[in-house]
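Visitor: Sequence plus the predicted model coming up.
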Amino acid sequence: MLGISGFAHVSFTVSDLERSEAWYTEVLGLVNVREMRRDGYTKVILEDPGSGIAVSLTHHGDKNSGDSFSEFRTGLDHVSFAVPSVAELERWRERLDKFGVPRTEILPTRTGAVLIFRDPDNLQLEFYAAEGSVDEEGRPTAKWIHAFPPVTD
């Protein structure tokens, strides 16, 4: 049977590679593990030292439009990073505040809790803790159901 066991990486097109690399390394604590320069683009691969999750940042040279991200255009809506607990969400909230990153409060959902924020290109990111997931009747569930407001500046 065919299957998917996880994801290899997520790749974001950015308007300013240096600015974005600095933000992802300083704010999220990712580390640069590889840089690539090819005809027409430059890319850095960043990795979370604890989980091994990789985030690729790509600048497409003169083909880059420079537009800010919008989840209202066809394509990516947001990326959500799993964290182990609501207590960890609280620590991330403190870290985002330390760096002046706009964010929501920690929002309860039927499947846990979420903290929503934006990167320098306005890409919506989330930290998500699946602690305390319940269905519409309040029963424990593994089903993923939630609705919450967007982050705005």
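Guide: Looks like it arrived, so ask away.
Visitor: From here on, just use CA atoms for contacts and neighbour counts.
Guide: Will do.
Visitor: How about the contacts made by Val114?
Guide: Val114 makes contacts with 89, 106-108, 126-129, as judged by C-alpha atoms under 8 Å, 6 or more residues apart in numbering.
Visitor: Among these, which pair sits farthest apart?
Guide: Spatial extent of the contacts of Val114 (C-alpha to C-alpha) is set by the pair Pro108 and Glu126 at 12.9 Å.
Visitor: So which residues of the protein form strands?
Guide: Counting by DSSP state E, the segments of the chain that form strands are 10-13, 31-38, 41-47, 54-59, 79-82, 107-109, 112-118, 124-129.
Visitor: Presented hereafter is structure B, for comparison with structure A:
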Amino acid sequence: MTTPTPTPGIHHVTCIAGDPQQNLDFWVETLGLRLAKRSINQDDPSTYHFFFTDAKGTPGTSMTFFPWSDLPQGKVGTGQVSRTAFRVPNGSLDYWEDRFDQYEVEYDDRVGRFGETVLPFRDPDGLPVELVAVEIPEDDPTVPWDEFVPEKHAIRGFHSVTLWEADPQPTEDLLQTMGFEEVGTEQSAGDDPADERTRFAARGPVGKYVDVLPTIESSRQGRGTVHHVAFQTPTDEDQAEMRNAVQSQGLRPTNQINRHWFRSVYFRESGGVLFELATNGPGYDSDEPLDELGERLVLPGQFENRREEIEAGLPDVTIPRADSAEADD
């Protein structure tokens, strides 16, 4: 078998929310991410699909949501992405704690992890999220969106995801097949139910880490949980190589599926977490100008002729807008 081109890291993370307006308000206004795409769940067009990113929709910055208002609360547990972490510039955590106080966001005490400082918090649906203070390199590919949060404090794409696994070894082997390298193990901190976590690193710099914890906790998918995590396979050739490598480990990847802004392959890793392999193109600006991203409901090709029906079934939402003073704070 040909060794696949290593993944650069996380492409996007897709989660389940409840009320769509509450989801928009929190991720745009409170956290300061850009609504780069307002679309539908292509497998359930009666539901929105929101994409929150940096200013340009750079791969490795997309936190996306399916807001299913009638879905019950989920429970984070084994076989799930238990935490999603974002990078913020060093020195920003005081700002974020003050902002969380202002917006009444539930957050926990800071913890140290692999030499970095982590601020855990939850979104309105109870989704566990973290901010990790890091040094942002001058050539970093992310472009901060500063409509609500000043550039010097803005979120700069993913830092990591944490996987809870009953038997970590097969998952760790898979990550190494995908191009992640084990970089260390340390005692867990915060509210993790396990004694230690093992970290794996991709080429980076954005979304480069996956942490694996051995734990047995009951889980239930629903509001406040991660639906799947996607990893970058930038080209179709990269994706085909990775798909073959995954299949050779006894897993069952789908054929390539066209998701309009990228092309995808899905599979469940041995512990039950849904993984996706996603190309980097054609990108979020392939069907609307960069300066107009998120302004309108975009319906991927085959759904456009059902626009009237689909729009009638979706709840009205309002995109939060900043007054010019706030971003200058």
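Guide: Received the coordinates, thanks. This one's a predicted model, so the numbers in the text were calculated from it and none came from an experiment.
Visitor: Any idea what the TM-score is?
Guide: With the length set by TM-score structural alignment, normalised by the length of the first structure, the two chains reach a TM-score of 0.75; 137 aligned residues with a C-alpha RMSD of 2.6 Å.
Visitor: that older thread, got the strands of the first structure as CSV, with distance to Arg19 of the first structure columns?
Guide: Putting those into CSV (distance: least, C-alpha to C-alpha, whole Å) gives the following:
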stretch, distance to Arg19 of the first structure
strand 10-13, 13
strand 31-38, 14
strand 41-47, 12
strand 54-59, 11
strand 79-82, 19
strand 107-109, 29
strand 112-118, 14
strand 124-129, 17
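Visitor: Between those strands, which one is closest to Ser20 of the first structure.
Guide: strand 54-59 (7.6 Å).
Visitor: Next, the angle from the closest one to strand 41-47.
Guide: Orientation note: strand 54-59 of the first structure sits at an angle of 160 degrees relative to strand 41-47 (axes from the mean of the first three to the mean of the last three C-alpha atoms, to 10 degrees).
Visitor: Look up how far Pro149 of the first structure lies from His60 of the first structure.
Guide: For His60 of the first structure, the distance to Pro149 of the first structure (C-alpha to C-alpha, to the nearest Å) stands at 31 Å.
Visitor: the more surrounded of the two?
Guide: His60 (19 against 8; other C-alpha atoms under 10 Å).
Visitor: Surely the more buried one and Thr13 touch.
Guide: Yes - if you go by C-alpha atoms under 8 Å, His60 of the first structure and Thr13 touch, sitting 7.4 Å apart.
Visitor: Can you report how many residues lie near Glu311 of the second structure?
Guide: Using other C-alpha under 10 Å, Glu311 of the second structure has 15 neighbouring residues.
Visitor: Return the residue of the first structure aligned against Glu241 of the second structure.
Guide: Matched to the first structure by TM-score structural alignment, Glu241 of the second structure sits unpaired.
Visitor: Mind giving me the packing neighbours of whichever strand or helix holds Glu241 of the second structure?
Guide: Following DSSP states H and E, one finds Glu241 of the second structure within helix 236-248. Applying 3 or more C-alpha pairs under 8 Å, 6 or more residues apart in numbering; DSSP states H and E, one finds that helix 236-248 of the second structure contacts helix 168-177, strand 263-268, strand 274-278.
Visitor: Buried residues in that helix, which are they?
Guide: Applying a neighbour-count criterion of 16 or more other C-alpha atoms under 10 Å, one finds 236, 238-246 buried in helix 236-248 of the second structure.
Visitor: Please identify which of those is nearest to His12 of the second structure.
Guide: Distance to His12 of the second structure, by C-alpha to C-alpha, is smallest for Gln239 among those, at 15.3 Å.
Visitor: you'd agree the closest one is up against Leu277?
Guide: Yes - between Gln239 of the second structure and Leu277 there is a contact under C-alpha under 8 Å: 6.6 Å.
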